[in-house]
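**Q** When you get a sec, could you give me coordinates for this:
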Amino acid sequence: MFNIESLHYLLNGRLVDGENKRNHLINDFEYNINYVKNKNTAFISIKNRTWEKFHGRKSKIIDGNEQINSQIENIGLIITEEYIPNLKYKIPQIIVRDSIEAMKEIGAKARLNYKNPLIAITGSMGKSSTRLMLEKTLEDFNVLANRNNSNTRPVIMLNMCKLATNPDFALFEVSINAINNRGNMSLNLSPDVAIITGIGAAHLSTIPTTQEVAKYKARLLDGLNSESAAIINTDTEHSQFLLERAKSNTDKVYKYSLNGTENLKINKLIYKKGVSEINASNQKNEEISYKLETLSEGMVSNSLAVLLTLQILNLDIPNLIMKLTDFNPFNKVLEVKEFHNSRGNVTVIDDTHNASLPAMINAISAFDSQTKYYQGNKIIALGQISDLGKREEQIHLKLLERLGSSNADIILLMDSPYRNIYQNINNKKVEWFEGKNELLTRLLTLANDDSLILLKSSVTNTKFPEIAKELPDELAKI
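**A** Just a heads-up that it's a prediction; the model follows:
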């Protein structure tokens, strides 16, 4: 925790309007004024020019001083580069040269003082779901975690400041943006547990190969020390490289896999309608059984990372893992939606939250696990995987075999990466559409009673998610 005096000393700034409030407690920080809710929170006001210097490009974030209403009262401190005059209430202000540098200093000090477990998570897929699962199992504790799926460098710096609240556990979901060549934030985080949920085809518009992606993601492991632990998914690409990198930093390296490893073994995995039943055991042959309301192998895999984390933290695994029974990830992550119209019942698996190659394959497998429960048409509708650069057609080609072996009666594809390759899918009726209206119309024609539809795509550079948005209203009209 800080007070105004300790922050004044740490930042070596100029304190204005705060002489009589030097001992006032500050234990939270924000750079978006909308999240400031009490007088123990400091607002870090960052000028546009400072954001632009930091990002190396024009900033879309509103200038910090311009965010502040002159009538504001419910706030403890403003850390700013320029004094804000004419406030109705005299809010203490610390004037600094660079508010982002000030945020870094506060975060570093807060991390130095923080003694409870800090878990950092990255990966090409599954990092948000794994973090959310951990949040769910730890819901009875005071937990600091990312808001939504915000996980870039500024968010990590801000959340390091929030360690001043002294949570029981801190969960940091870390994007590649925060551990790239601009500086490895893992060295600042010094995680007690680092989880890599897997490597796959993502970021290829800026990073040429999955091997390079693995090298960047592995930087999370460089913040470990001999007392820290690493948890690695060995079911995806470059896992051996990740294991070796982990072992160069700590001897406490744990592996998980749906196929069983020395640290955790799946004894039984049964997919039922809308539910997965799992029985696993550790090295001591201690068994744990639990259920997930999920169709996804990927989500089951994420739960294994959670089991290992709880084990490393010496927590009550049997009771905590049961909290996952009613776990729900973000909207549009293999979200099952049921609709009724004049034709009957239509079930949609909406997985348009985002996409990578492993996530696409995982979604198709989830669809296949459910088709036996439906008598109507089984339809897979896909948009593109974005952010693949010059390799987009090559990566999409890797989907063809899996689509050909799927349980779909018909496959509907949209976006340019499929244009020249869709006819190579064997054993299936496949149709390609240039625009979303045409695909939506075809989908509505095929949606008969007791049909099952999978919708999957990225969210950027494609209009496919608009289909998922419009489909419910269009189904209701039938």
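**Q** CA atoms for contacts and neighbours, from now on please.
**A** Will do.
**Q** Any idea how far stretch 254-272 is from the middle of the chain?
**A** 22 Å (CA atoms, centre = their mean, to the nearest Å).
**Q** any residues touching it, and which ones?
**A** 229-235, 276-283, 295, 300-301, 304-305, 308, 369-370 (CA atoms under 8 Å, 6 or more residues apart in numbering).
**Q** so of those residues, which ones are in strands?
**A** Counting by DSSP state E, the contacts of stretch 254-272 place 229-233, 276-282 in strands.
**Q** To check against the first, give me the structure of this:
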Amino acid sequence: MPIWDTDSICIALGLDVSCISNFTGVSINTEAINAGGIFIGIKGKNVDGGIFWGKALEKGAALCIVNQDIEAHGDNIIKVQNTHDALIKLAEYKRNHCFKNVKVLGVTGSVGKTTIKNIISELTSKLYNVHFSKGNFNNHYGMPLSLANCPNDADLCILEMGMSASGEISFLSKIAKPDIAIISCIAPAHLAQFNSIEEIARAKAEIIDGMNDGGYVILNADDEYSKFIRQLIETRFNILTFGKKGDFKIEKYEFDGSKTKITLNLLGQKRDFLLNGFISEHLAENILCAFAAIYAAQYEIDESFIDRISASHGRGHIIKTPSGAHIIDDSYNASPLSVKAAIKGLSVYAKQLSLRSIAILGDMKELGKDSESMHREIAQQLILNNIDFLFTIGELMEFTHSEVITRFHNKNLIALHFQEMDSLINTISGFLSNGDVALVKGSNSMKMHKIVDYLSMHK
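**A** Below is the predicted model:
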């Protein structure tokens, strides 16, 4: 089924389109063009993407939308005042005029957005036609692009919404108009752009700005800012909660070394699930959140998910190295909340498999004026969970290292700090053995994936 037709494009953009066609989708990247697709040349800070219209046509694009000052011509070229505005118009038209039975679910929060989105897809995609944003397409380009590419006959459209400043999620919500909204948690991420965590909570709560009254909002009952968000929501929406105190809660969690057993209480109904491999308690909470969202959508759960669900690459995925060591690849990003949860997971995994536990940590970025204290707090979590070795890199993680050395010098945790990635990789590669499990985690800009890439390829 085509994603777009000529008439819809004409109406959405208020322009005449000379080429008559059905279009396979929308892309802002020539490398992602499908034959018969629409290419939108977005103007960036340094380069106007419209200059690649020729390459897009060579790749099979049936229509190119470019800014007016681009030198291009042909029946399959449309010139507009602003290509980003054109993308927004397509997304808005899709949402307002093409969806008949599609339920739109928006996901935001300081931690877990992409994981929750992926889990909801795993739990529903065998029973329903599910469309969801790829990767972390969650900004003012990626989310509208994901919405514009949703098939008209989808049952569920899952859209991730991220932010770096106040007002951004409100902008996205008013385009997507979600029927169901998830706020996974509020944590001190992006504090460099905000004055307080309360400001972050208020900005995340903007996801309700585009919702119609009567929709569902899913909140983390264990998050101290859920009460604050409830006050912002008032009585306009139905609220479901997940967590230890939630409507949906984990009654029992156990990892036996090969399988993970979780008992979920779903609005008073208890369900046991036995999942393959290691599912961290934090990932189990994300599964719980997904259950709440699917309940709100009034859809069924595909029970076969227990054979497929696992942590994705960069978000807790476990790798066995050629040397026999275990790597918990959580290298995609980091915040104080997610690092503490990852350390707890490392401890559980190491204990059940009788392995040495090694934390390899890089800086947590964008924490603002409290960066030092938040990095120092990580030391206590390491000690509480009896981690054996700590390897750190970055200016901020030096505070964690220092805290371990000065405050916990009489504990068994051995800590080393590094200034250069190559030095850290060389040391780690010679240190790890088949009796070890290492957690690799840090903010994306720290490029901690380089450690995982190297260790997964070398003995």
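**Q** hey, where'd the strands end up in the stretch 251-400 of the first structure?
**A** Applying DSSP state E, counting those that start in this stretch to the stretch 251-400 of the first structure gives strands spanning 253-256, 264-272, 275-282, 287-292, 335-341, 344-351, 378-382.
**Q** Mean deviation, the second one versus the second structure?
**A** Superposing on the second structure and averaging over aligned pairs (mean CA distance after the TM-score superposition for the first structure), strand 264-272 of the first structure comes out at 1.9 Å.
**Q** And for the last one?
**A** Strand 378-382 of the first structure: mean distance to aligned residues in the second structure after superposition is 1.8 Å, counting by mean CA distance after the TM-score superposition for the first structure.
**Q** Then the first one?
**A** Once the two structures are superposed, the average separation between strand 253-256 of the first structure and the matching residues of the second structure is 0.3 Å (mean CA distance after the TM-score superposition for the first structure).
**Q** what stretch of the second structure does that strand fall on?
**A** Strand 253-256 of the first structure corresponds to residues 239-242 in the second structure, going by TM-score structural alignment.
**Q** so how far is the matching stretch off the chain centroid?
**A** Per CA atoms, centre = their mean, the centroid offset for stretch 239-242 of the second structure relative to its chain is 20 Å.
**Q** what do we get in the first structure for residue 80 of the second structure?
**A** Checking TM-score structural alignment: residue 80 of the second structure goes with residue 96.
**Q** is it true that residue 160 of the first structure touches residue 108?
**A** Yes - the criterion here is CA atoms under 8 Å, and residue 160 of the first structure meets it with residue 108 at 7.1 Å.
**Q** Which of the two has more residues huddled nearby?
**A** Neighbour count, other CA atoms under 10 Å: between residue 160 of the first structure and residue 108, residue 160 has more, with 27 against 18.
**Q** Residue 104 of the first structure versus that one, what's the distance?
**A** 8 Å (CA to CA, to the nearest Å).
**Q** so which strand or helix has the residue most central in space within the second structure?
**A** Centroid check for the second structure by CA atoms, centre = their mean gives residue 114 as the closest residue, at 2.3 Å. Using DSSP states H and E, residue 114 of the second structure falls within helix 113-124.
**Q** How about the secondary structure of residue 15 of the first structure?
**A** strand (DSSP: H, G, I helix; E, B strand; the rest coil).
**Q** Neighbours of it, how many?
**A** 21.
**Q** my guess is residue 194 of the first structure contacts residue 119, does it?
**A** Yes - Residue 194 of the first structure is within contact range of residue 119, at 5.9 Å (criterion: CA under 8 Å).
**Q** Among those two, which residue is more densely surrounded?
**A** Neighbours per residue (other CA under 10 Å) separate residue 194 of the first structure from residue 119, with residue 194 holding more: 28 against 24.
**Q** Show me what the more buried one lines up with in the second structure.
**A** Checking with TM-score structural alignment, residue 194 of the first structure has residue 181 as its match.
**Q** my read is its match is in a strand, agree?
**A** Yes - Residue 181 of the second structure: assigned to a strand according to three-state DSSP.
**Q** returning to that earlier point: any chance of the strands of the stretch 251-400 of the first structure in JSON lines, with distance to residue 408 of the first structure and mean neighbour count too?
**A** What follows is those, written out as JSON lines (distance: least, CA to CA, whole Å; neighbours: other CA atoms under 10 Å):
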{"stretch": "strand 253-256", "distance to residue 408 of the first structure": "30", "mean neighbour count": "22"}
{"stretch": "strand 264-272", "distance to residue 408 of the first structure": "18", "mean neighbour count": "17"}
{"stretch": "strand 275-282", "distance to residue 408 of the first structure": "20", "mean neighbour count": "18"}
{"stretch": "strand 287-292", "distance to residue 408 of the first structure": "24", "mean neighbour count": "18"}
{"stretch": "strand 335-341", "distance to residue 408 of the first structure": "17", "mean neighbour count": "15"}
{"stretch": "strand 344-351", "distance to residue 408 of the first structure": "13", "mean neighbour count": "21"}
{"stretch": "strand 378-382", "distance to residue 408 of the first structure": "5", "mean neighbour count": "25"}
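**Q** Turn the ones you listed into TSV, including distance to residue 475 of the first structure.
**A** Shown next, in TSV, are those (distance: least, CA to CA, whole Å):
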stretch	distance to residue 475 of the first structure
strand 253-256	41
strand 264-272	26
strand 275-282	25
strand 287-292	29
strand 335-341	7
strand 344-351	8
strand 378-382	15
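**Q** and residue 414 of the first structure, which of those is closest to it?
**A** Among these, the nearest to residue 414 of the first structure by CA to CA is strand 378-382 (6.3 Å).
**Q** which residues of the second structure does the closest one align to?
**A** The aligned range for strand 378-382 of the first structure in the second structure is 357-361, by TM-score structural alignment.
**Q** Tell me which residues are up against the matching stretch.
**A** Residues from elsewhere that reach stretch 357-361 of the second structure (CA under 8 Å, 6+ apart): 343, 346-347, 350, 387-393, 397, 436-442.
**Q** Return the distance of it from the chain's centre.
**A** Its chain's C-alpha centre and that of stretch 357-361 of the second structure lie 23 Å apart, by CA atoms, centre = their mean.
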